[in-house]
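Chemist: One predicted model, sequence on top.
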Amino acid sequence: MSQQPQLTTASGIPVSDNQNSLSAGPRGPLLLQDFHLIEKLQHFNRERIPERVVHAKGSGAYGTFTVTHDITQYTKAKLFNQIGKQTETFVRFSTVGGERGSADTERDPRGFAIRFYTEEGNWDLVGNNTPMFFIKDPIKFPDFVHTQKRCPRTNLKSATMMFDFWSKAPESLHQVTMLFSDRGTPDGYRHMDGFGSHTYSLINGKGERVYVKWHLKTQQGIKNLSAADAVRLAGQDPDYAQRDLVNAIDQGEFPRWDVKVQIATEQELDAWSARTGWNPFDLTKVWPHADFPLRAVGVLELNRNPVNYHAEVEQVAFSPANAVPGMGYSPDKMLQGRMFAYHDAQLYRVGTNHQHLPVNAPRCPFHNQQRDGAMAIHNGGDAPNYDTVNAGGHGNTGMGHGEGPLALHGAAGRYDGRGQEDDYTQAGNLFRLMTAAEKQNLFANLARPLSQVSDDIIQRQLGHFDKADAAYGAGVRAALKVLGKNVD
């Protein structure tokens, strides 16, 4: 490749670091003053009109969340305040990298986004069908997604682009292993698990915070498509998952998921991190169940199909920043980036007042001083469009989130832990959990696209497999030889 010119912002200002966001301490959170990150994400959100930049192909349905177990010691959120209580929900499933016309059965993570229409406002749990992700810093998200899209020269999907990125980003290995396993092509949306993926927090009535991971375990059982069946269905029925979901609900076969959590205090996470060397807020990692067991919370059921796909599924606008009192965030850098990027994307894609649309509007009363702009359906009438300042101080009203301050650690800077962090153990653990047949499928699924890329990329990627588990690298080498690619 030719020498790349100096990277700059759109205003021509040289970029000193395009690998690491500016954070308060090595674990974050991120700082709004990082203009390069903000500009990069804002431009990325505006690259496509009008479909979503990612998660463009999707399906959705309404349902209910029912509380089955008491977690009020951890959160004051009112949707959990009584066993048996039900909250209306809307769920959107999706593929990630493809366009709106792409096939439902492509090898791709699946989005699993849930809106809870609570009495205190909308809570959006925006996750995937995997508990981890490819990268740990949002400044690399536009770069990563570009590799999953189309080559700017050929307008074709490119295995070279994908593996060039992954082979230089060993942090991606955990998710790459999941993606090319059998779970990379789930059999529709009903037969897969869901995850909040990020670390979030819960706040109780005393203002005490614990950290939480959300899990949704399908009651229908896990089912996956073979690589051959996924390709066949992509040609015969590219809307396979959409059809399956709509038909199941129309026939009264309502899909359900058990909602569970992993919970840990900051002190417990500090001790675990000291023992393992893993950052508990790193999205490329998971919290092992042996260390943080799952606890039951409730059941999610989908029982009503939308009346109009565009008005409801296409225009639904999620954001992980939507957290009701009793719910909170964490220093997870990817979560911090998504809290900005999702809302910004909806402002661009749907409009300034997208929250006024029925699928996005809260089911509880709401009031703010936001006025005017496109689609101002609820424009405040003759109510004041400003809030006065209380010269005597605001004081504590007891309303809202009411969470205590979050301690920050370290000086503001761009922290690069690559090269010192363990990107291999958890990927190896996932590999070792697979059956012999699942491992063979993994090897074959990886070998097909790897056989299309240059030898230097193959060798870099094989090196990562070797570090995760020697049998992992050996298996992929053997599968490549079957395809006529000798990599010894």
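Modeler: Now that the structure is in, tell me what you want to look at.

Chemist: Could you use CA atoms for every contact and neighbour count after this?
Modeler: Fine.

Chemist: All the helices of the stretch 351-488 of the chain, residue numbers only.
Modeler: 425-433, 436-450, 455-468, 470-482 (DSSP state H, counting those that start in this stretch).

Chemist: With distance to residue 230 and mean neighbour count as extra columns, can I get the ones you listed in JSON lines?
Modeler: Below are the helices of the stretch 351-488 of the chain laid out as JSON lines (distance: least, C-alpha to C-alpha, whole Å; neighbours: other C-alpha atoms under 10 Å):
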{"stretch": "helix 425-433", "distance to residue 230": "22", "mean neighbour count": "17"}
{"stretch": "helix 436-450", "distance to residue 230": "12", "mean neighbour count": "19"}
{"stretch": "helix 455-468", "distance to residue 230": "25", "mean neighbour count": "19"}
{"stretch": "helix 470-482", "distance to residue 230": "20", "mean neighbour count": "19"}
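
Chemist: Next one for the comparison:
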Amino acid sequence: MARGKSDGVRVHEDSKEEALAKDRSEPTGQRLTTDQGTGVVSTDDSLRVGPRGPTLLEDFHLREKVTRFDHERIPERVVHARGAGAHGFFQVYTSQAELTRARFLQDPSVRTPVFVRFSTVVGSRGSADTVRDVRGFAVKFYTEEGNFDLVGNNMPVFFIQDGIKFPDVIHAAKAEPHHEMPQAATAHDSFWDFVSLVPETMHMVMWTMSDRALPRSYRMMEGFGVHTFRFINARGVSRFVKFHWKPVLGAHSLVWDECQALAGRDPDFHRRDLWEAIEAGHLPEYELGVQVIEEALAERLGIELLDPTKLVPEELVPVERIGKLTLHRNPTNFFSETEQVAFCVANVVPGIDFTDDPLMQARLFSYLDTQLTRLGGPNFADLPINRPLVPVHNHQQDGFGRRLSNAGRANYHPNSLGGGCPALASATQGGFVPHAEHVGGLKARVRGESFADHYSQAGLFFRSLSDTEQAHLIDACRFELGKVVTREVHERVLGHFAKIDGVLAARVAEGLGLPAPAPAVVPSVSANAVSPALSLENTVKDSIKTRRVAALVAPGVDAVALQGLRKALESQGATLRVIAGHLGSVKDASGKPLPVDVSAMTTASVEYDAVFIPGGSASVTVLSQDARARHFVWEAYRHGKALGVSKEGVELLRACGIPPAAPGVVADTASGEAKAFARAFSEAIAKHRHWNRADPSGFPLSPPQN
């Protein structure tokens, strides 16, 4: 596709918009028709003999309408069924020509359109967003050379080393087949039975039991390509590469107690958050990072790059950020875009190639095979959301749902009747040339010795977490294994944990009422190695963009101070919601009406990142006597969130049993220092959580009763 620099962005983005618009229905000025375009004069009554007579079979509109309704549902994805998507664009910062010939990584002035789908893995389409699970992070790049699908997760490793085990791990993680329970959860016997018998799962088990499995939002979640890919430059030089997505807002998590509450209060929490952020203009952004490893140096790392249960620590090979992904538009139809989008690991462009990772090799087949069933045949690439920007010319034809018409007599290659077209593409014309690699060996079902280490990186991950994150991981293991009824499974899992970390094994054993297993010595496991990049505590904490702050009010509130803080927070990209006992408005201290954003009956602290208690003695008195308000504040404190409290609002803290001088509690004790208070409160919110408070296990499970 030829274009100049000055208009490259417009042409490229508009091309995808036009493709999607072909199937988009806009209501203005249109008339109801059948699928064949015949006008419909009535769609409320069937064609019948007399007002009470039988319906006639000749009513073609009735038959079409009901038939289409009967077949509206397609099979949901076997995994990643629960998802949300958005459109956006990607721009590279500087040309990466030295690393890869992929054109979308060459010109910083070009915006490459993308569609991104986030998802959970285990649950069905109707499950909740906030379950403990891996999250999918799949990006479809509509490049000038065809579609490139980077199909990854929010964790850099996976449970298994070879794709032949994929059906087993998914079957084990899904609801147990004899009673189809539990939904969207791994806290059951079959999952833990499987992982206890397959030691290679241990590293991924650590990630899944960590706070990484409970993201605050899709906008604050890292993404990883999981596998080792290849970059190939124009000279044919190959380098290994691992892909990372780094959220500009930093990576942050919920806590398990919040997740369980949100699953009931708002099972669409992550989906709604993504949609509302884009609609409000708070565009999610992620930087694309790469770890590039020269092939000659790969063996010196001491890490098997073809093993998807291993990562390369960022301290060993730094992540270079080479571009930015921005999500700027929500889908216009969830089904036609988010549901029908088809990601295939095999979709690559010249300059990006595969490796012999045995899990990747299976995914190259599996994803395409899945789409054939889910989307009704081989023509899913004709759907607008999947259609590449570049013209498609080949001899593939017919089949269910064919949307494109192949013109001419010749549907084979080579041919002379069609002038030899379409002709083969050379490498210089954008043809994909696989990397030339020498391979050889005995044909056998074997696995290399370099894949045999199952504990060193699991231990590295656990030791790299902060004390709070380790405590959360241990509690998660206690919760999950507490749902397992088979004692032999408990014992096998504890045996593996003993090879990862002695403290981990002992603490989990205590929660299960079992003796701590004997310490296990594993030669490959170092007791000291850590990777600070693995801890969420070390992520970005300098912004409050898109953070949600709840302001609890009652009649007599100091609206002037409230609106001043709202202005200060919103100038930094945060949102403040006024919450009262009812919708409408409440009268402030001056008798003027203050609009209420949310009724306390319909919300909870788990939906917010921080809480503000504005001044006004009458307002604070009412809130202090309100059990719901006390619970709101107490719960936010227990979850480590920032609390901003006016001078009068300190009384509400005391009613909740919260010390006003606790970490993350910002009390406005000096009147007239509104700017200083707003600044301190913003800094407290930016830290995400304040786990340096007193041990939350010693904090009461409910606020004091007045």
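Modeler: Great, that's in hand. What you are looking at is a predicted structure, and each value in this text was computed from that prediction instead of being measured.

Chemist: Dump the helices of the stretch 351-488 of the first structure into TSV; add distance to residue 44 of the first structure as well.
Modeler: Shown next, in TSV, are the helices of the stretch 351-488 of the first structure (distance: least, C-alpha to C-alpha, whole Å):
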stretch	distance to residue 44 of the first structure
helix 425-433	29
helix 436-450	26
helix 455-468	26
helix 470-482	34
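
Chemist: Residue 207 of the first structure is nearest to which of those?
Modeler: helix 425-433 (33.4 Å; C-alpha to C-alpha).

Chemist: quick check: the closest one aligns to which part of the second structure?
Modeler: With TM-score structural alignment applied, helix 425-433 of the first structure matches the range 456-464 in the second structure.

Chemist: Mean distance of that stretch to its aligned residues in the first structure, please.
Modeler: When the first structure is superposed, stretch 456-464 of the second structure averages 0.5 Å from its matched positions, counting by mean C-alpha distance after the TM-score superposition for the first structure.

Chemist: Show me where the stretch 1-150 of the second structure has its helices.
Modeler: So, for the stretch 1-150 of the second structure - with DSSP H, counting those that start in this stretch - the helices run 8-21, 60-70.

Chemist: Read off where the shortest one ends up in the first structure.
Modeler: Taken onto the first structure by TM-score structural alignment, helix 60-70 of the second structure occupies no residues there; it is unmatched.

Chemist: list the helices and strands that helix packs on?
Modeler: If contacts are counted by 3 or more C-alpha pairs under 8 Å, 6 or more residues apart in numbering; DSSP states H and E, helix 60-70 of the second structure sits against no helix or strand.

Chemist: roughly how far is it from the heart of the chain?
Modeler: Mean-position distance between helix 60-70 of the second structure and its chain equals 37 Å (C-alpha atoms, centre = their mean, to the nearest Å).

Chemist: next one: stretch 196-205 of the second structure
Modeler: Using C-alpha atoms, centre = their mean, the offset of stretch 196-205 of the second structure from its chain centre is 23 Å.

Chemist: Identify the residues contacting it?
Modeler: Residues outside stretch 196-205 of the second structure that contact it (C-alpha atoms under 8 Å, 6 or more residues apart in numbering) are 157-161, 195, 309-310, 452-455, 457-459, 461, 489, 492-493, 496.

Chemist: which stretches of the stretch 501-650 of the second structure form helices?
Modeler: 502-512, 559-570, 617-624, 627-638, 650-656.

Chemist: ok, average deviation of the first one from the first structure?
Modeler: Its aligned residues in the first structure lie a mean 2.0 Å from helix 502-512 of the second structure after superposition (mean C-alpha distance after the TM-score superposition for the first structure).

Chemist: Which other helices and strands does that helix contact?
Modeler: helix 467-482, helix 487-500.

Chemist: go on, the fourth one?
Modeler: Judged by 3+ C-alpha pairs under 8 Å, 6+ apart, the packing partners of helix 627-638 of the second structure are strand 610-613, helix 617-624, strand 642-645, helix 650-656.

Chemist: start and end residues in the first structure for it, please.
Modeler: Going by TM-score structural alignment: helix 627-638 of the second structure matches no residues.

Chemist: quick one, strands of the first structure?
Modeler: 22-24, 58-67, 86-95, 110-118, 121-128, 194-195, 200-203, 209-218, 256-264, 295-304, 327-328, 412-414 (DSSP state E).

Chemist: and residue 51 of the first structure, which of the ones you listed is closest to it?
Modeler: Among the strands of the first structure, strand 58-67 sits nearest to residue 51 of the first structure (C-alpha to C-alpha), with 10.9 Å.

Chemist: residues in the second structure matched by the closest one, start to end?
Modeler: Alignment note (TM-score structural alignment): strand 58-67 of the first structure is matched to residues 83-92 of the second structure.

Chemist: what range in the second structure matches the helix of greatest length in the first structure?
Modeler: Identified as the longest helix of the first structure according to DSSP state H is helix 333-349. Following TM-score structural alignment, the aligned partner range for helix 333-349 of the first structure in the second structure is 358-374.

Chemist: got TSV for the helices and strands packed on helix 627-638 of the second structure, with distance to residue 179 of the second structure and mean neighbour count too?
Modeler: Compiled in TSV, those are given as follows (distance: least, C-alpha to C-alpha, whole Å; neighbours: other C-alpha under 10 Å):
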stretch	distance to residue 179 of the second structure	mean neighbour count
strand 610-613	41	27
helix 617-624	46	20
strand 642-645	43	27
helix 650-656	43	21
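
Chemist: Now distance to residue 512 of the second structure too, for these, in a markdown table please.
Modeler: Shown next, in a markdown table, are these (distance: least, C-alpha to C-alpha, whole Å):
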| stretch | distance to residue 512 of the second structure |
| --- | --- |
| strand 610-613 | 34 |
| helix 617-624 | 40 |
| strand 642-645 | 34 |
| helix 650-656 | 33 |
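
Chemist: quick one: contacts for the residue mapped onto residue 320 of the second structure from the first structure?
Modeler: Mapped onto the first structure by TM-score structural alignment, residue 320 of the second structure lines up with residue 295. Listed by C-alpha under 8 Å, 6+ apart, the contact partners of residue 295 of the first structure are 260-262.

Chemist: Which one of those is nearest to residue 88 of the first structure?
Modeler: Comparing the contacts of residue 295 of the first structure against residue 88 of the first structure with C-alpha to C-alpha places residue 260 closest, at 17.9 Å.
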